[in-house]
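Undergrad: Below are the sequence and a predicted model; questions follow.
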Amino acid sequence: MNETPGSEGDVRPRRGGRPAEGQPVIDRAFALLDAFDSDHRALSLADLAQRSGIPRSSALRLARSLVHVGALERLDDGRFVVGLRLLETASLAPRGHGLRSVAMPFMEDLFHVTRQHVLLAVRDQGEALLVERLSALDASPVRYRVGGRLPLTSTGVGLVLLAFAPPAVQDQAIAAYEPGDGDDDIRTPADLRRALAEVRRGGHALGHQSHPWRLSTVAAPVRDGDEVVAALSVVAPSPGFPDAGYGPAVRATARAVSRRLSQDGHRAVPLGGGNTRP
């Protein structure tokens, strides 16, 4: 289990085989937005062009358009940052803030019991996306953020989401698995396949890592009806990790969130059906 995914590379590969100038405007606009990450929150025009793979003149035109609609903002020194308009729009995502609003009261109860990291994540294609995180000030160090992406094979929430993903998604992750990609006890693709089967049988994932910090996690699925739409976990230091205490608490919390999702008659949009993009 690796709860500390590294930073992404300095250059994001462009989608598709066409040069940047031949891409639809919407693709190029998202390529600019994808240039930002937790380590690159403010970018110069040169950085935007270099990280997105878009020529500087085109990047400037697109950036100005995004500033005009509020998707980007420009600092006094000329650098660009993500604009509040994106936060406003993202707040309407049912698998993000919609799920978070339902789960938060139960997550807070779990947090007050454990005083550790409590995570809520959903699957987006072949990665886990962190929707919410509650952490005590003195909790063990970890490296992830709300809105950040985690490999499915490297975290407790990821293993749960992968265990209930379509077979094609599982097969792809298993085929690409290499030693060191995940939990200390998952060393081969065969180990990963067995671990996913155990998650489905037992209804939770239990993982341990020794590098860079000794951490353990227990995670359980959150369901909307019969569909697994998210995963909930607790992450804490491995020494003294109370499997017998945290496991039942996480499973009970995940079941409580699932019941509320199934009973919630106020959602205009269902949470399921969004795990893959066309």
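TA: Everything's here; your move. Numbers count the residues shown, from 1 in each chain.
Undergrad: CA atoms for contacts and neighbours, from now on please.
TA: Noted.
Undergrad: Contact partners for Asp76?
TA: With C-alpha atoms under 8 Å, 6 or more residues apart in numbering as the criterion, no residue contacts Asp76.
Undergrad: Would you agree it falls within a helix?
TA: No. Counting by DSSP: H, G, I helix; E, B strand; the rest coil, Asp76 falls outside a helix, being coil.
Undergrad: That one and Ala42, how far apart?
TA: Between Asp76 and Ala42 the computed distance is 12 Å (C-alpha to C-alpha, to the nearest Å).
Undergrad: So for Leu261, what's the nearest residue that isn't a sequence neighbour?
TA: Excluding its sequence neighbours, the residue lying closest to Leu261 (C-alpha to C-alpha, 6 or more residues apart in numbering) is Asp224, at 5.6 Å.
Undergrad: My guess is the one you found contacts Ala256. True?
TA: No. Counting by C-alpha atoms under 8 Å, Asp224 stays clear of Ala256, with 11.2 Å between them.
Undergrad: and those two? which has more neighbours close in?
TA: Taking neighbours as other C-alpha atoms under 10 Å, Asp224 and Ala256 compare with Asp224 leading, 20 against 17.
Undergrad: what comes into contact with the host helix or strand of Ser262?
TA: According to DSSP states H and E, Ser262 maps onto helix 243-263. Contacts of helix 243-263 with the rest of the structure, by C-alpha under 8 Å, 6+ apart, involve 102-103, 106-107, 110, 114, 203-204, 218-225, 231-234.
Undergrad: Can you tell me which of those are classed as buried?
TA: 103, 106-107, 110, 114, 204, 218-224, 231-234 (16 or more other C-alpha atoms under 10 Å).
Undergrad: just the helices in the stretch 101-250 of the chain please.
TA: With helices called from DSSP state H, counting those that start in this stretch, the stretch 101-250 of the chain shows them at 156-163, 167-176, 189-202, 243-263.
Undergrad: among these, which is nearest Pro13?
TA: The closest of the helices of the stretch 101-250 of the chain to Pro13 is helix 167-176. By C-alpha to C-alpha, the value is 18.9 Å.
Undergrad: got the angle between the closest one and helix 156-163?
TA: 120 degrees (axes from the mean of the first three to the mean of the last three C-alpha atoms, to 10 degrees).
Undergrad: Tell me how far Arg123 lies from Pro166.
TA: Remark: distance between Arg123 and Pro166 (C-alpha to C-alpha) = 11 Å.
Undergrad: Neighbour count: these two, which is higher?
TA: Between Arg123 and Pro166, counting by other C-alpha under 10 Å, Arg123 is the more crowded of the two (27 against 11).
Undergrad: here comes the other one, which I'd like you to weigh against the first:
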Amino acid sequence: MAGNTSTPGASVASRVLAILAAFDEHHRQLTLSEVADRARLPLATAHRLVQELVAGGALTRRPQGDYVIGRLLWDVGLLAPVEAGLRRVAEPVLHDVHATTRATVHLAVRDGDQVLYLERMRGRASVPVVSTVGSTLPMHSTGVGKVLLAHAPADVQQRVLGQLTRVTPYTITQPSVLAEQLDRVRNDGYATTSEEMSLGAASLAVPVLRDDEAVAAIGVVVASLRRDRPRLLAALQVAARGISRQLSTR
């Protein structure tokens, strides 16, 4: 961002929001100078507000001196009606999937043009998994992301298909190829990936529906889908139907 030229007359609230918005998927840790620069604030103003945010738990200062988002924001975010109710309903069902499959299990929702992970239960096998609770990842390279993208509005699909970044050598970056995959996801009711987000990992995911709308996706990450795909898919489909039924009665 440009230098420290704050907007004249900007309120304290808008300045605080600018500081929080300085953090994103590609800027998870920032020095004070970087915060000030990205928020377009004078260094002194940024320093004062950052210290207040640290004191309140919205930011955390790490031993090396830079700053990261604090636990308070994640806790507050979980109070959003959809996410909070969804996690409460899904958690016991996801535990069943985890116990049955022994795989890493994910619960995710769409957050703009990315996929946001609300829950992750790590599997017993040593499989590379880059997601964390509260993190966002590209939709086109993840199983849960492909499910949500397949059911996303047309403008979201168009934006994502127009900016397909390569994460691994196996990431799908051709819009026509991904569009065909999304058609199959809608027809088949599930999505798969193979080393598209991280090498040595495959994923399988299904939608969680409420009134025919895909409000979330659940998935598993394993080393390979060659042998266990039918068993994993059956477990996910049963779980998704259970979550959908509970959401529909709430």
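TA: Here it is on my side, so go on. As the structure is a computational prediction, the values presented were derived from the model and not from experiment.
Undergrad: just to revisit the earlier point, got a list of what the aligned residue in the second structure for the residue nearest to Leu261 of the first structure touches?
TA: Alignment note (TM-score structural alignment): Asp224 of the first structure maps to Arg210 of the second structure. Residues in contact with Arg210 of the second structure, defined by C-alpha under 8 Å, 6+ apart, are Ser244, Arg245, Leu247, Ser248.
Undergrad: Next, count neighbours for the last one.
TA: Other residues near Ser248 of the second structure number 10, with proximity taken as other C-alpha under 10 Å.
Undergrad: what residue of the first structure matches up with it?
TA: In the first structure, Ser248 of the second structure lands on Ser262 (TM-score structural alignment).
Undergrad: Compute the distance between that match and Pro237 of the first structure, please.
TA: Ser262 of the first structure sits 33 Å away from Pro237 of the first structure when distances are taken as C-alpha to C-alpha.
Undergrad: likewise Gln116 of the first structure?
TA: Look at Gln116 of the first structure and Pro237 of the first structure: by C-alpha to C-alpha, they are 9 Å apart.
Undergrad: same check, this time on Pro105 of the first structure
TA: From Pro105 of the first structure to Pro237 of the first structure the distance is 24 Å (C-alpha to C-alpha).
Undergrad: Between those two, tell me which one has more neighbours.
TA: Using other C-alpha under 10 Å as the criterion, Pro105 of the first structure and Pro237 rank with Pro237 on top: 19 against 13.
Undergrad: contacting residues around the counterpart of that one in the second structure?
TA: In the second structure, the residue paired with Pro237 of the first structure according to TM-score structural alignment is Ala223. Each residue near Ala223 of the second structure by C-alpha under 8 Å, 6+ apart is listed here: Val127, Gly200, Ala201, Ala202.
Undergrad: Isn't the first one up against Ser198?
TA: No. Taking C-alpha under 8 Å as the contact criterion, Val127 of the second structure and Ser198 are not neighbours in contact, 9.3 Å apart.
Undergrad: Skipping adjacent residues, who's closest to the match of Pro237 of the first structure in space?
TA: For Ala223 of the second structure, the spatially nearest residue (C-alpha to C-alpha, 6+ apart) is Ala201, at 4.7 Å.
Undergrad: Please give the number of neighbouring residues around whichever residue in the first structure pairs up with that neighbour.
TA: Using TM-score structural alignment, the partner of Ala201 of the second structure in the first structure is Leu215. Other residues lying near Leu215 of the first structure total 22 when counted by other C-alpha under 10 Å.
Undergrad: distance of Leu215 of the first structure from Val157 of the first structure?
TA: Relative to Val157 of the first structure, Leu215 of the first structure is positioned 14 Å away (C-alpha to C-alpha).
Undergrad: Over to Ala20 of the first structure?
TA: For Ala20 of the first structure, the distance to Val157 of the first structure - C-alpha to C-alpha - is 35 Å.
Undergrad: Please enumerate the strands of the first structure.
TA: Ranges of strands in the first structure, per DSSP state E, are 42-43, 72-74, 80-82, 117-124, 127-134, 149-151, 205-209, 215-224, 227-237.
Undergrad: Serialize those strands to CSV and add fields for distance to Asp243 of the first structure.
TA: Formatted as CSV, the strands of the first structure follow (distance: least, C-alpha to C-alpha, whole Å):
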stretch, distance to Asp243 of the first structure
strand 42-43, 41
strand 72-74, 45
strand 80-82, 40
strand 117-124, 15
strand 127-134, 20
strand 149-151, 23
strand 205-209, 8
strand 215-224, 8
strand 227-237, 11
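Undergrad: what about Ala20 and Val157 of the first structure, which has more around it?
TA: Val157 (36 against 20).
Undergrad: Surely that one touches Ala121?
TA: Yes. The pair Val157 of the first structure / Ala121 is scored as a contact, 6.5 Å apart, by C-alpha under 8 Å.
Undergrad: which neighbours do the two share?
TA: By C-alpha under 8 Å, 6+ apart, Val157 of the first structure and Ala121 have these common neighbours: Ala128, Ala231, Leu232.
Undergrad: Stretch 57-69 of the second structure spans what distance, first to last residue?
TA: Length of stretch 57-69 of the second structure, first residue to last, C-alpha to C-alpha: 9 Å.
Undergrad: aligned partner of Ala235 of the second structure in the first structure?
TA: Looks like Ala235 of the second structure aligns to Ala249 there (TM-score structural alignment).
Undergrad: now Asp188 of the second structure
TA: Checking TM-score structural alignment: Asp188 of the second structure goes with Gly202.
Undergrad: Could you pull up the residues touching that match?
TA: With C-alpha under 8 Å, 6+ apart, Gly202 of the first structure has no contacts at all.
Undergrad: returning to what we had before: which one of the contacts of Ala223 of the second structure has the most neighbours?
TA: In terms of neighbour count, Ala202 stands highest of the contacts of Ala223 of the second structure at 24 neighbours, by other C-alpha under 10 Å.
Undergrad: now it, nearest residue through space, not along the chain?
TA: Of all residues not flanking Ala202 of the second structure in the chain, Ser194 sits nearest, at 4.4 Å (C-alpha to C-alpha, 6+ apart).
Undergrad: That neighbour touches Ser203, doesn't it?
TA: Yes. With contact defined as C-alpha under 8 Å, Ser194 of the second structure counts as touching Ser203 (6.6 Å).
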